[in-house]
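Visitor: here are the coordinates; sequence isn't available:
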């Protein structure tokens, strides 16, 4: 297989090319820092519109040199990141293969999220016992959340630079095509260093047995999100001697979501992030910064502005989560079983490629009904904060934008892949995500 066949040059650009890549690379990190500054106790959220002070917004932000040279914070974060990497490689789990790559090979993966999560839970429980519930690690995390956010932004930049540079180094062993050429992402081989660094040039950068992309997707950011939420719960308990029901609920809802992802992590192997996208700054920053430091905004807000929901609202919000999860889980399960040939009675459209497009059951409601369920889940998290500030509803808007972007990408791919069959499918299932709306 020739180089041009294995790694064709990228000709279409996302996010308006280099301009969009630079804008996002600068803008989104600033948004993360601003959101985390606005949540501080000394910058009270209820005055968001009436008393907006840009000077106060940047209080407690140190010079860049402080973050680059702070040995204490870098030691903590690097110990967290590489400690999890060691656990990911060494703890037992199921061995699985990913999807077939362009050189006709499949990469091996170890599915051991349950073992890693159990190990972390044991460590937290042991520290709780040894410290008499004081947990200085959680207190440190709560007090330095903004600083750690900036550390992860810098680390994401450095990691994506390292992955971009390594994509030019030939493999030690020949791949399935008989060359030492790395498999590049179809969207990240433009030849422009800024754009390729942002999108991700190599499809599956690896450090020995560790798949860097999948590791970052599931471990450091997701589990740090969980710990930040716990630090908020812990802080409120130490400060007041009690826990408000809203903060407890958001911890339970998001904790369930995280552990459900761990229990079903093999599903990530077929997701677009793993099968199609390269690993560049976009994914590194999204996994390591955006997830832990913006998905935790609800818990952080409730730790400084407690809300008592009461039984009725508590139950109603829990109901929104349950409905969203039911749609998300049952729709994905139905599609998985259909692909395995377990539901031959469901209506589908035959394609010229010999595959079938499901258009029955949940998948008659919309083309991405699972996205709709996932979006409902995001609403349940935000609703725990009431309606005192728009800040905590950032996630609903961000997630809607992300889901629509994914839907558009998937639609373009399917139009090219299925041709006339996709036209028939769109007639049978006209709605994209939300039934009868979009």
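Guide: Noted; the coordinates are in hand. All values derive from a computational prediction rather than experimental measurement.
Visitor: Going by C-alpha atoms from here, please, whenever you check contacts or count neighbours.
Guide: Fine.
Visitor: And the strands in the stretch 1-150 of the chain?
Guide: Shown for the stretch 1-150 of the chain, the strands assigned by DSSP state E, counting those that start in this stretch span residues 94-97, 108-111.
Visitor: Let me have those strands in TSV, extended by mean neighbour count.
Guide: Formatted as TSV, these follow (neighbours: other C-alpha atoms under 10 Å):
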stretch	mean neighbour count
strand 94-97	12
strand 108-111	18
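Visitor: Make JSON lines from those strands and add distance to residue 159 to it.
Guide: Rendered in JSON lines, the data for the strands of the stretch 1-150 of the chain read as follows (distance: least, C-alpha to C-alpha, whole Å):
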{"stretch": "strand 94-97", "distance to residue 159": "25"}
{"stretch": "strand 108-111", "distance to residue 159": "21"}
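Visitor: nearest to residue 140, of these?
Guide: Between residue 140 and the strands of the stretch 1-150 of the chain, the shortest separation by C-alpha to C-alpha is 30.8 Å, and it involves strand 108-111.
Visitor: quick one: residue 343 is in a strand?
Guide: No. Judged by DSSP: H, G, I helix; E, B strand; the rest coil, residue 343 forms no part of a strand; its state is coil.
Visitor: Quick check, it in contact with residue 337.
Guide: Yes. The pair residue 343 and residue 337 qualifies as a contact (C-alpha atoms under 8 Å) at a distance of 6.4 Å.
Visitor: Pull the contacting residues for residue 249.
Guide: With contact taken as C-alpha atoms under 8 Å, 6 or more residues apart in numbering, residue 249 is in contact with 314, 384.
Visitor: A further structure is provided below for comparison with the first:
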């Protein structure tokens, strides 16, 4: 492992605290930061993309639900050809309405049954599966979010249950592929209603004092009001983000692979195998690190609204599995050499992404008392004031974090490219749409994070940026 613990008797006068930055948020200067203004635009922090006022979120809420259906239809019926879809849409303006699967009536019963069974199962696992108590970063208001660290066990139980259901012929899991358009249609309805419920709850009964408002109903619905919402003891973000979005990512891949086997005479195409295994490894890595995710920007900065919850309930199932859905019936035949090269490079990128996360994690856990690449890490001390208390953190300058502020993003995008690569040079955007989306998302997030840290740590962040000037790719961005 590139980073290891190093025992030391040295003590530090101040407790190191982590932030949502991809690096540990810290520096040598002091910056005063007060508790968040309840009417401040706290959740939509400036990034690389424009349109963060009401018009931008409103347009996104109008565009993204239909696009989730368009992506499914293009892969399912048009073999991934977006131009064919646009041609039909221009010829018939009501075309989108005609292809939208019903979310009510007998034709939707199977989809609703699948959705509610899956969600109920995940809710039960969250409560019943044992796990250690994890205390996340204390909020400016003094709230300490507490989670049960049982994600990996729930992930393994879910996949084993799915495999057992298929093995004992209890249910044909390939029906998830067959009904996927209807599933997405129903998920859209569920997610919109769920976000409305969260909006009302945030208005009348927020779970913690860390809630707030943008003073605009559209923005509040889109960005959310409650930062750490809980309902009957269940943490909403852990449910939507981890146990629905990320969990279905793997469940969907396996179900689509089953369909690929069915249409290929019981043989799983090697391209689908490469695609699915790489993603299963990646999601395994996520659940291994789930408690780290509960201290990330998604949890500590972004409120529970349309952006986060609809995104995890609909966008993740639709977009993150889109390449596998395409490959299940449209994938080209890979040679053994192509398969080995793509798989090896994909695994390398996943490992590098994990190693970058591990370096940061062990550095934070030991407060710098560790080795990275066999050497003591270089870092910048940062002091800042939060809720009237002086705190200290450290900015890591060694290992991957000496190359860029978000080295892991570069490896993450590269990994997504390689698990999409079994589509080869198809000339189509559809199987590579997730790579395009992820690139835009992470570039925007790197700007958001940079602006947040600059405001919080002031000159210390400027000092850090002088030594690590690039956000993601050294010499480029």
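Guide: Sure thing, it's come through. Since we're looking at a predicted model, the values are computed, not measured.
Visitor: Fetch the TM-score of the aligned pair.
Guide: Once the chains are laid over each other, their TM-score by TM-score structural alignment, normalised by the length of the first structure reads 0.89; 419 aligned residues with a C-alpha RMSD of 2.4 Å.
Visitor: In the first structure, what residue corresponds to residue 279 of the second structure?
Guide: In the first structure, the residue equivalent to residue 279 of the second structure is residue 254, according to TM-score structural alignment.
Visitor: quick one: which of the strands of the stretch 1-150 of the first structure is nearest residue 18 of the first structure?
Guide: Closest among the strands of the stretch 1-150 of the first structure, using C-alpha to C-alpha: strand 108-111, at 32.9 Å.
Visitor: who touches the closest one?
Guide: Outside strand 108-111 of the first structure, the residues touching it (C-alpha under 8 Å, 6+ apart) are 88-89, 93-98, 211, 265-266.
Visitor: If we use 10 Å, what do you get?
Guide: 88-99, 209-211, 214, 262-266, 269 (C-alpha atoms under 10 Å, 6 or more residues apart in numbering).
Visitor: ok, back up a step: please name the residues that touch the match of residue 279 of the second structure.
Guide: 225-226, 229, 260, 295-296, 299, 321, 377-378, 380-381.
Visitor: if we go to 8 Å?
Guide: 226, 381.
Visitor: how about the strand or helix carrying it: buried residues?
Guide: Under DSSP states H and E, the secondary-structure element containing residue 254 of the first structure is helix 245-263. Of the residues in helix 245-263 of the first structure, those buried under the neighbour-count criterion (16 or more other C-alpha atoms under 10 Å) are 245-251, 253-255, 258-259, 261-262.
Visitor: Need these in JSON lines (columns: distance to residue 166 of the first structure).
Guide: Formatted as JSON lines, the entries for the buried residues of helix 245-263 of the first structure read as follows, by distance: C-alpha to C-alpha, whole Å:
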{"residue": "245", "distance to residue 166 of the first structure": "48"}
{"residue": "246", "distance to residue 166 of the first structure": "46"}
{"residue": "247", "distance to residue 166 of the first structure": "43"}
{"residue": "248", "distance to residue 166 of the first structure": "44"}
{"residue": "249", "distance to residue 166 of the first structure": "43"}
{"residue": "250", "distance to residue 166 of the first structure": "40"}
{"residue": "251", "distance to residue 166 of the first structure": "39"}
{"residue": "253", "distance to residue 166 of the first structure": "39"}
{"residue": "254", "distance to residue 166 of the first structure": "35"}
{"residue": "255", "distance to residue 166 of the first structure": "35"}
{"residue": "258", "distance to residue 166 of the first structure": "31"}
{"residue": "259", "distance to residue 166 of the first structure": "33"}
{"residue": "261", "distance to residue 166 of the first structure": "30"}
{"residue": "262", "distance to residue 166 of the first structure": "29"}
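Visitor: From those residues, pick the one nearest residue 398 of the first structure.
Guide: Relative to residue 398 of the first structure, the closest of these is residue 254; by C-alpha to C-alpha it sits at 16.5 Å.
Visitor: Which residue ranges of the stretch 151-300 of the second structure form helices?
Guide: Counting by DSSP state H, counting those that start in this stretch, one finds helices in the stretch 151-300 of the second structure at the ranges 151-167, 175-178, 180-204, 217-223, 236-237, 247-263, 270-288, 290-293, 297-300.
Visitor: Kindly reformat these as a markdown table and extend each row with distance to residue 437 of the second structure.
Guide: Putting the helices of the stretch 151-300 of the second structure into a markdown table (distance: least, C-alpha to C-alpha, whole Å) gives the following:
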| stretch | distance to residue 437 of the second structure |
| --- | --- |
| helix 151-167 | 25 |
| helix 175-178 | 22 |
| helix 180-204 | 19 |
| helix 217-223 | 19 |
| helix 236-237 | 22 |
| helix 247-263 | 16 |
| helix 270-288 | 17 |
| helix 290-293 | 20 |
| helix 297-300 | 17 |
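Visitor: Out of these, which gets nearest to residue 60 of the second structure?
Guide: Closest to residue 60 of the second structure of those is helix 217-223 (C-alpha to C-alpha; 9.2 Å).
Visitor: and residue 289 of the first structure, what pairs with it in the second structure?
Guide: Checking with TM-score structural alignment, residue 289 of the first structure has residue 314 as its match.
Visitor: pretty sure that match is in contact with residue 186, am I right?
Guide: No. The pair residue 314 of the second structure and residue 186 fails to qualify as a contact (C-alpha under 8 Å) at a distance of 9.4 Å.
Visitor: Can you tell me what residue 140 of the first structure aligns to in the second structure?
Guide: For residue 140 of the first structure, the aligned residue in the second structure is residue 175 (criterion: TM-score structural alignment).
Visitor: er, residue 410 of the first structure I mean
Guide: Using TM-score structural alignment, residue 410 of the first structure pairs with residue 449 in the second structure.
Visitor: With residue 398 of the first structure instead?
Guide: Following TM-score structural alignment, the counterpart assigned to residue 398 of the first structure within the second structure is residue 437.
Visitor: Would you agree its match falls within a helix?
Guide: Yes. Inclusion of residue 437 of the second structure in a helix is indicated when three-state DSSP is applied.
Visitor: Relative to residue 173 of the second structure, how far out is it?
Guide: Relative to residue 173 of the second structure, residue 437 of the second structure is positioned 28 Å away (criterion: C-alpha to C-alpha, to the nearest Å).
Visitor: Who has more neighbours out of the two?
Guide: residue 173 (21 against 13; other C-alpha atoms under 10 Å).
Visitor: give me every residue that touches that one.
Guide: Residue 173 of the second structure makes contact with 162, 165-166, 255, 258 under the criterion C-alpha under 8 Å, 6+ apart.
Visitor: mind running it again at 6 Å?
Guide: Residues in contact with residue 173 of the second structure, defined by C-alpha atoms under 6 Å, 6 or more residues apart in numbering, are residue 255.
Visitor: For residue 65 of the second structure, see how far away it is.
Guide: Where residue 65 of the second structure is concerned, residue 173 of the second structure sits at a distance of 25 Å (C-alpha to C-alpha).
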